[in-house]
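Student: output the structure for:
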Amino acid sequence: MTNYLIDNAGVLIGPVEFPVVPGLGVEIPSNAVRLTQPLEHAKPGHVWVMVDGLPEERVDYRGVVYRTDNGKSLLWREVAELPNTVTAKAWPGTHYYWTGDDWELDQSALAAEKKAQVLLERDTLMQHAQLRIAPLHYAEQLQLITQDEQTALLGWMRYCVELNRLEQSPEFPMNMEWPVPPTVGTP
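Tutor: A predicted model of the protein is given here:
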């Protein structure tokens, strides 16, 4: 006979030998089972459990698993196949969704987020450019503008036009090139 302990998840641990207690003999704990034959090693990712009084090899996903609806991790404690609401495959991150077999990147969601980031950056750069343009424009209106200031004004205005046309770039928003701000007239 071969002895095995049964842990809290129902997994067989062993084989184990129980000591002989003087005057009592071998004491078998209540969480133990005796089998006529030792069990073979379980396949990778599997464990032995007792089902209806018989050992059965089952898949073991205990540990961290991921929800298929949102990718959030949770701790799985059961020895059984996973339901279709969770997977053992790690969630790669934002914009990935579960296809039933694997995580797939949602390209349109990624592009939408990238577009929002690019437009926010563009607007920040345009605000900065407007701060450079305003005093130069005032000097022009007052007919006090110097040649260097006129060159700087035109440079900043072109820069704003290029920023405003970013969305027309064929690589927008993923791989486009940003316009370079003018160096003339930059304090």
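Student: CA atoms for contacts and neighbours, from now on please.
Tutor: Noted.
Student: which element, helix or strand, includes Y97?
Tutor: Per DSSP states H and E, Y97 falls inside strand 96-98.
Student: second chain to compare with the first, below:
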Amino acid sequence: MPILVNGFFDENGWIDVYTFSETTAEYLGRRATYASSGCGLPAGATLEEPPEAGDGEVVVWRDEAWVVVPDYRGPVFQTADGAEVKHTMPGELPPELTTLPRPSAAHLWDGLDWVLDAALDLQLQSQQEQTWIESELRLAGREVDKHQDAYLGAISTESAWRTYRNELRAWPASALFPTKEERPVAPSTS
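Tutor: Prediction:
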């Protein structure tokens, strides 16, 4: 059986080696390889038997030894903006990544968890409501125009749409803005 002496095998023969990825250093498996006298181990191989890895862990070759590290490879999230990215290296996550998805755009990373920023939440809700108001104002304008030259019975419908348009314009000044449940209600289109 060949033995490594100063990094070179002393004789020819078959040996079992434990291989690892040269990119990630992750343990790949055991295989038999032919050792030639005067040659060393193949790249990405060692004679050291690796330990077992548990759930969510992986064995890697580091500093001439096997170590068990966490395995967060796959989808993770950037702490700056919550964007999903693919993490490809075994080991601890860098501080700019987390396994926790961002609950909303109003949540900010505090170093440990996503925390709701109340001021940002209010700002984002207000922006959404402004967009909704603009859309509803366009709809109300079309309804007013549609009923303006209609028969006399349509006057009350036109008036209802004009009232709704005024309520929409006043909505941002309401103490209940931007609570969606308190929005002005459009008149019936029937």
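Student: the helix or strand just after the strand holding Y97 of structure 1 against structure 2, how far on average?
Tutor: Per DSSP H and E, the first helix or strand lying C-terminal to strand 96-98 of structure 1 is strand 103-105. Comparison of strand 103-105 of structure 1 with structure 2 after fitting gives an average deviation of 3.0 Å (mean C-alpha distance after the TM-score superposition for structure 1).
Student: for strand 103-105 of structure 1, give me every contacting residue.
Tutor: For strand 103-105 of structure 1, contacts defined as C-alpha atoms under 8 Å, 6 or more residues apart in numbering pick out W91, P92, H95, Y96, Y97, W98.
Student: structure 2: matching residues for the strand holding Y97 of structure 1?
Tutor: The alignment of strand 96-98 of structure 1 onto structure 2 (TM-score structural alignment) covers residues 107-109.
Student: ok, residues contacting stretch 178-190 of structure 2?
Tutor: With C-alpha under 8 Å, 6+ apart, stretch 178-190 of structure 2 has contacts from 122, 125-126, 129, 157, 160-161, 164, 167-168, 171-172, 176-177.
Student: wait, what's in contact with the most centrally placed residue in structure 2?
Tutor: With distances taken as C-alpha atoms, centre = their mean, the residue of structure 2 nearest its centroid is E84 (2.7 Å). By C-alpha under 8 Å, 6+ apart, the contact list for E84 of structure 2 reads P75, V76, F77, Q78, P101.
Student: that one maps to what in structure 1?
Tutor: Match for E84 of structure 2 (TM-score structural alignment): S73.
Student: how about the contacts of strand 103-105 of structure 1 in CSV, adding distance to V11 of structure 1 and neighbour count?
Tutor: Putting those into CSV (distance: C-alpha to C-alpha, whole Å; neighbours: other C-alpha atoms under 10 Å) gives the following:
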residue, distance to V11 of structure 1, neighbour count
W91, 28, 21
P92, 31, 12
H95, 37, 17
Y96, 34, 19
Y97, 33, 18
W98, 30, 19
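Student: export these as TSV, with columns for distance to P83 of structure 1.
Tutor: Converted to TSV, these look like this (distance: C-alpha to C-alpha, whole Å):
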residue	distance to P83 of structure 1
W91	16
P92	20
H95	22
Y96	19
Y97	17
W98	13
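Student: next one: the alignment partner in structure 2 of D60 of structure 1 from E84 of structure 2, what distance?
Tutor: Using TM-score structural alignment, the partner of D60 of structure 1 in structure 2 is D71. Distance from D71 of structure 2 to E84 of structure 2, counting by C-alpha to C-alpha, to the nearest Å: 17 Å.
Student: with E92 of structure 2 instead?
Tutor: In terms of C-alpha to C-alpha, E92 of structure 2 sits 17 Å off from E84 of structure 2.
Student: distance of I155 of structure 2 from R142 of structure 2?
Tutor: From I155 of structure 2 to R142 of structure 2 the distance is 15 Å (C-alpha to C-alpha).
Student: try A160 of structure 2
Tutor: In terms of C-alpha to C-alpha, A160 of structure 2 sits 13 Å off from R142 of structure 2.
Student: which of the two has more residues huddled nearby?
Tutor: A160 (18 against 13; other C-alpha atoms under 10 Å).
Student: what's the nearest residue to the aligned partner of that one in structure 1 if we skip its chain neighbours?
Tutor: Aligned by TM-score structural alignment, A160 of structure 2 pairs with G155 of structure 1. Spatial nearest neighbour of G155 of structure 1, chain neighbours left out: P182 (5.6 Å); criterion: C-alpha to C-alpha, 6 or more residues apart in numbering.
Student: for that neighbour, the count of nearby residues, please.
Tutor: Residues near P182 of structure 1, counting by other C-alpha under 10 Å: 17.
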